[in-house]
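In: what's the 3D shape of this:
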Amino acid sequence: MRVIEHPRVAPERRWGAEQYRTLELAGQSAGAIYHLMTAMIVPRPIALISTVGEQGQLNVAPFSFFNGVCSDPPILSVAIIRHPVSAERPDPESRLKDTARNIRRTGEFVVNIAPVSLAAAVETAGKSWPTEQSEAEICGLEALPSLKVAVPRLGNCPIQLECRLERIVEVGQGPTDLVLGRIVEAHAALEVFGDKGRLDVDRILPLSRLSAGSYAGLQESFRFVF
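Out: Down below sits the predicted model:
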């Protein structure tokens, strides 16, 4: 990790009002606005969520509208956008993603934080697969037993957060399922701890999402000394 002394910070860049383009959102489609949002809200952490399907299969899918909410109690949020309307999915219930449906049914899930080395598996897991198929098997991911929930965690990820459902809030016209989960157990690989026994993000090397199907890794971390 690079340490920067405060007086030597590079001068910030500024733009005049005439150097901006205003992006009018009114009248744009939901898809167009989604692409704008995913290009502007970057980078986004990826929650590689494992759930158990109705037939007992281990479903795995990545979601990047994901973040922490509070620490007392420890709550995280994941926004799961439903499938678009189609002949096969005419109503909101039929447009639920498998992950959201499994969470609604079981009330449990695991958020796995994928490292950069798992990017290909994350991309594959995010494709559309039949409900009865296990993305964990397709991607060759290792299932480990969890301690507090019935859903397995992924041994390919350095961080795993076992969660129980707090509530689901339906947001917008889709609607989007905003999942709030309470972290009931957390796991971290031994090798991602630093010399002082604290988690070291430079060792976790988390994968993040950008726009237009692109990803990013942690190129450099730094902190300030005042």
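
In: C-alpha from now on. contacts and neighbour counts both.
Out: Noted.

In: Residue 170 touches residue 176, doesn't it?
Out: Yes - in this structure, residue 170 is within contact of residue 176 by CA atoms under 8 Å, at 5.7 Å.

In: who has more neighbours, the two?
Out: Residue environment comparison for residue 170 versus residue 176 gives the larger neighbour count to residue 176, 19 against 15, counting by other CA atoms under 10 Å.

In: so what's the residue nearest to that one when sequence neighbours are not counted up against?
Out: Taking CA to CA, 6 or more residues apart in numbering, and ignoring the residues beside it in sequence, residue 176 has residue 81 as its nearest neighbour in space, at 4.5 Å. With contact set as CA atoms under 8 Å, 6 or more residues apart in numbering, residue 81 has these partners: 97, 174, 175, 176, 177.

In: Please provide the structure for the following sequence as well, for comparison with the first:
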Amino acid sequence: MIINADELDARASYKLLIGAVTPRAIGWVSTRSTSGVANLAPISFFTVVSRKPPMVSLTIQPRSDGRTLKDTLVNIRDTGEFATNLVTLPHAHEMHRSAVEFDSDLDEFEEVGLVKEACEVVRAPRLKDAPIALECTLDRIMPVGDVHDHVVWGRVVRFHIRDDLYTGNGRIDTGAIPTVGRLAAEYTLADNAFVTPLAADVLRARAGRRMIRIDERPDGWSPVDSADWSPSGATKA
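Out: Next comes the predicted model:
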């Protein structure tokens, strides 16, 4: 199957992108409005930009109406600050619920039952129980495309790393973290690791195998086919 991207609308293109680029890291982004309301939302167009200074990138779509800017973007634009919190399995459902398009005057931490922790430099809060959080200041915002998407670059000014995860040689013990990533409209748990080359019998044993579902849904099911899915990254449930 070869698909001409020029013939796709934003919805169709988004469905192919999120299925083709997997797994994606999730930046669970916490911000604070100019009036002091905390916001928390998952962004799965999230990655690293630079080492020195350390910088991360967020790509933020508008709300499901295709026009209104999400609170996350508005707050970053207006305050110049945000934090990203690592999503792990114990918080997967709260992360999913925080993708609901709440009214701007509602605090997502309170709505989904999570506890805030003050950051050291930025005024935006971070998630108290997140094993890793990054305090960021705004470097730039770049509008992209013709559907009101925006790319945000943030400079990391503080790393918050749980003590037991920070090893003696200055690295993070990733094997101890049940990190949750994004597939298309589903999530995946990072619960294995390897370096290459793998033994031939290991490769043969895994050839053609599908992912193992841990949610008791039928194999092949996807939220993309449900009424709750939105090409804005928001959810209704």
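
In: before we move on, back to that, so which of the contacts of residue 81 of structure 1 is the most crowded?
Out: Neighbour count (other CA under 10 Å) singles out residue 177 as the most crowded of these, with 21 neighbours.

In: Quick one: the strands in structure 2, in order.
Out: Along structure 2, the stretches classed as strands by DSSP state E are 27-32, 38-43, 46-51, 54-60, 81-85, 116-117, 126-127, 132-144, 149-161, 180-182, 187-189.

In: Identify the residues contacting the second one?
Out: Read that as strand 38-43 of structure 2. In this structure, residues lying in contact with strand 38-43 of structure 2 by CA under 8 Å, 6+ apart are 26-33, 58-60, 71-72, 95-96, 98-99, 106-109, 124-125, 233.

In: Of those residues, keep whichever come out buried.
Out: When burial is judged by neighbour count using 16 or more other CA atoms under 10 Å, the buried members of those are 26-33, 58-60, 71-72, 95-96, 98-99, 107-109, 124-125, 233.

In: related to what we said a few turns ago, JSON lines for the strands of structure 2, including distance to residue 21 of structure 2?
Out: Formatted as JSON lines, the entries for those read as follows, by distance: least, CA to CA, whole Å:
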{"stretch": "strand 27-32", "distance to residue 21 of structure 2": "15"}
{"stretch": "strand 38-43", "distance to residue 21 of structure 2": "14"}
{"stretch": "strand 46-51", "distance to residue 21 of structure 2": "12"}
{"stretch": "strand 54-60", "distance to residue 21 of structure 2": "14"}
{"stretch": "strand 81-85", "distance to residue 21 of structure 2": "21"}
{"stretch": "strand 116-117", "distance to residue 21 of structure 2": "31"}
{"stretch": "strand 126-127", "distance to residue 21 of structure 2": "27"}
{"stretch": "strand 132-144", "distance to residue 21 of structure 2": "19"}
{"stretch": "strand 149-161", "distance to residue 21 of structure 2": "17"}
{"stretch": "strand 180-182", "distance to residue 21 of structure 2": "9"}
{"stretch": "strand 187-189", "distance to residue 21 of structure 2": "13"}
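
In: for those strands, which one sits closest to residue 6 of structure 2?
Out: With distances scored as CA to CA, the stretch of the strands of structure 2 nearest to residue 6 of structure 2 is strand 132-144 (15.9 Å).

In: State the span of structure 1 onto which that closest one is aligned.
Out: In the comparison with structure 1, strand 132-144 of structure 2 aligns to the range 159-171 (TM-score structural alignment).

In: ok, residues contacting that stretch?
Out: Among residues not part of stretch 159-171 of structure 1, those counted as contacts by CA under 8 Å, 6+ apart are 103-104, 107-114, 146, 148-149, 153-154, 176-189, 204.

In: Stretch 123-131 of structure 2 now?
Out: 30-32, 38, 81-88, 114-119, 133, 160-162, 165, 177.

In: now do 7 Å
Out: With contact meaning CA atoms under 7 Å, 6 or more residues apart in numbering, stretch 123-131 of structure 2 is reached by 30-32, 81-83, 85-86, 115-119, 133, 161-162.

In: Closest to residue 206 of structure 2 out of those?
Out: Ranked by distance to residue 206 of structure 2 (CA to CA), the contacts of stretch 123-131 of structure 2 are led by residue 86 at 28.9 Å.
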